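Here is my input; please provide its structure:
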Amino acid sequence: MKETKKELSPAQRTELLTILKTRFEKHKNRHQEIVWADVQARLESDPEKLWVLDDMETTGGEPDVVGYDKKTDEYIFFDCSPESPKGRRSLCYDRKALDARKENKPKDSALDAAKAMGIELLTEEQYRALQQLGEFDTKTSSWLVTPADIRHLGGAIFGDRRYNTVFTYHNGADSYYAARGFRGSLRV
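Okay, the predicted model is just below:
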């Protein structure tokens, strides 16, 4: 079976680039030394990454540029929605946790959904860096990449912001809540 190429129509591409540019200009504090024209040129040369950004956008992530990696020559996008993306909530942590649930299974796991989208879950370090750019997850929480030793014991970690402080907590990896989703990162 031949895989369909993931590419937006010209109209969809124009609409997404307009949304991303508007967000980029509105939140200059997230990317002070980055020029939009450079980001746009990179995006226009990589239709599959535009497809991924569109998926991040349509699931409520509000992706925005948060950095540039000089070593790899890549722009870094994170989900910057005020709360955990609405279209990516009520998920357990990973496939192992999903398969272990006998009743009331969620529709998917955060790791599987991220992989299907073509993004990576934020690490705790990335999540804390995001929180330096604004206040995120003041009413929700987001699954984070969990260290193997914690996951081996059945747990997973998530983060949120309460009382003007960023917290990292733990939960069983098979748990899921209406107010917990995941945030992703994409390199372009």
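
from here on, contacts and neighbour counts on C-alpha atoms
Will do.

Contacts for the lengthiest helix in the chain, please.
Counting residues, the longest helix in the chain under DSSP state H turns out to be helix 10-26. For helix 10-26, the external contacting residues (Cα atoms under 8 Å, 6 or more residues apart in numbering) are 31, 36, 40, 50, 54, 63, 64, 65.

So residue 137 lies in a helix, does it not?
No. Assessed with DSSP: H, G, I helix; E, B strand; the rest coil, residue 137 is coil; it does not lie in a helix.

Could you verify my assumption that it touches residue 160?
Yes. With contact defined as Cα atoms under 8 Å, residue 137 counts as touching residue 160 (5.1 Å).

I'd guessed residue 170 sits against residue 155; true?
Yes. Counting by Cα under 8 Å, residue 170 touches residue 155, with 6.4 Å between them.

To check against the first, give me the structure of this:
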Amino acid sequence: MSNKKVLSQDEKEQLLKVLKARFELNMNRHQGIEWADVQERLEANPEKLWSLQEMERTGGEPDVVAQKDGQFIFYDCAKESPKGRRSVCYDRAALEARKKHKPETSAMDMASEMGIEILTEEQYRELQELGEFDLKTSTWVKTPENIRKLGGAIFCDRRYDTVFVYHNGADSYYGSRGFRGALTV
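Sure thing, here's the model as predicted:
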């Protein structure tokens, strides 16, 4: 991970090439949005490009899913929860509460370091309208404060053609559970 949070010219060109190809392959995710407009906005926001690179590097396969108030919204669109973001507990407090077998980090810490937000339950359901995701994995989602204060956290997945929301101790972590992010550019 770079300390500068800025991509080199070669990294920028490669990332834009990957994002454009994904954009063109998945037009159903962003009808009415033109790639040229997305690219222009990305080039004007190099720190956001760095965050998208981090999403890509960790297996998220980010893509444009909406445009709101002149900004483009990217979600992780990998079929399963991003591989490079699994086996993490929910947040720093949960990580510190573990007495043994601590994971390396937490979902909230990792998202913050990447400059992205963890999907909310509503955003997760919106993503599931664009395709079928997390058929074999699960994804931490932003947990309401009242649940978190009691030690819990929520996660989602898709089984039986239905999106399910579950709960777990925030300090739990599994090899098949990660998190998906959102980035507004």
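
Any idea what the TM-score is?
Comparison of the two superposed chains (TM-score structural alignment, normalised by the length of structure 2) gives a TM-score of 0.98, and 184 aligned residues with a Cα RMSD of 1.0 Å.

re the thing from before, which of residue 170 and residue 155 of structure 1 has more neighbours?
residue 155 (19 against 14; other Cα atoms under 10 Å).

separation between that one and residue 5 of structure 1?
37 Å (Cα to Cα, to the nearest Å).

Could you do residue 46 of structure 1 as well?
Distance from residue 46 of structure 1 to residue 5 of structure 1, by Cα to Cα: 12 Å.

Likewise for residue 77 of structure 1?
Residue 77 of structure 1 is 22 Å from residue 5 of structure 1, by Cα to Cα.

These two: which is more packed in?
residue 77 (20 against 9).

With residue 120 of structure 1 as the reference, measure out to the more buried one.
Residue 77 of structure 1 is 11 Å from residue 120 of structure 1, by Cα to Cα.

list residues touching both of these two?
185, 186.

the strands in structure 1, which residues?
63-69, 74-79, 120-121, 141-144, 155-162, 165-172, 180-182, 184-187 (DSSP state E).

could I get those strands as TSV with distance to residue 101 of structure 1?
Output for those, formatted as TSV (distance: least, Cα to Cα, whole Å):
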stretch	distance to residue 101 of structure 1
strand 63-69	32
strand 74-79	28
strand 120-121	22
strand 141-144	18
strand 155-162	14
strand 165-172	11
strand 180-182	18
strand 184-187	24
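
To residue 133 of structure 1, which of these lies closest?
Closest approach to residue 133 of structure 1 among the strands of structure 1 is made by strand 63-69 (8.5 Å; Cα to Cα).

If you count neighbours, what's buried in the closest one?
By 16 or more other Cα atoms under 10 Å, the buried positions in strand 63-69 of structure 1 come out as 63, 64, 65, 66, 67, 68.

quick one: which of these is nearest residue 184 of structure 1?
Closest to residue 184 of structure 1, out of all of the buried residues of strand 63-69 of structure 1 and judged by Cα to Cα, is residue 63, at 8.7 Å.

In structure 2, which residue is most central in space?
Of all residues in structure 2, the one closest to the mean position by Cα atoms, centre = their mean is residue 181, 1.8 Å from it.

Relative to residue 87 of structure 2, how far out is that residue?
Residue 181 of structure 2 is 16 Å from residue 87 of structure 2, by Cα to Cα.

Just want the angle from the longest helix of structure 1 to strand 63-69.
Relative orientation of helix 10-26 of structure 1 versus strand 63-69 (axes from the mean of the first three to the mean of the last three Cα atoms, to 10 degrees): 70 degrees.

Alright, that wraps it up for me.
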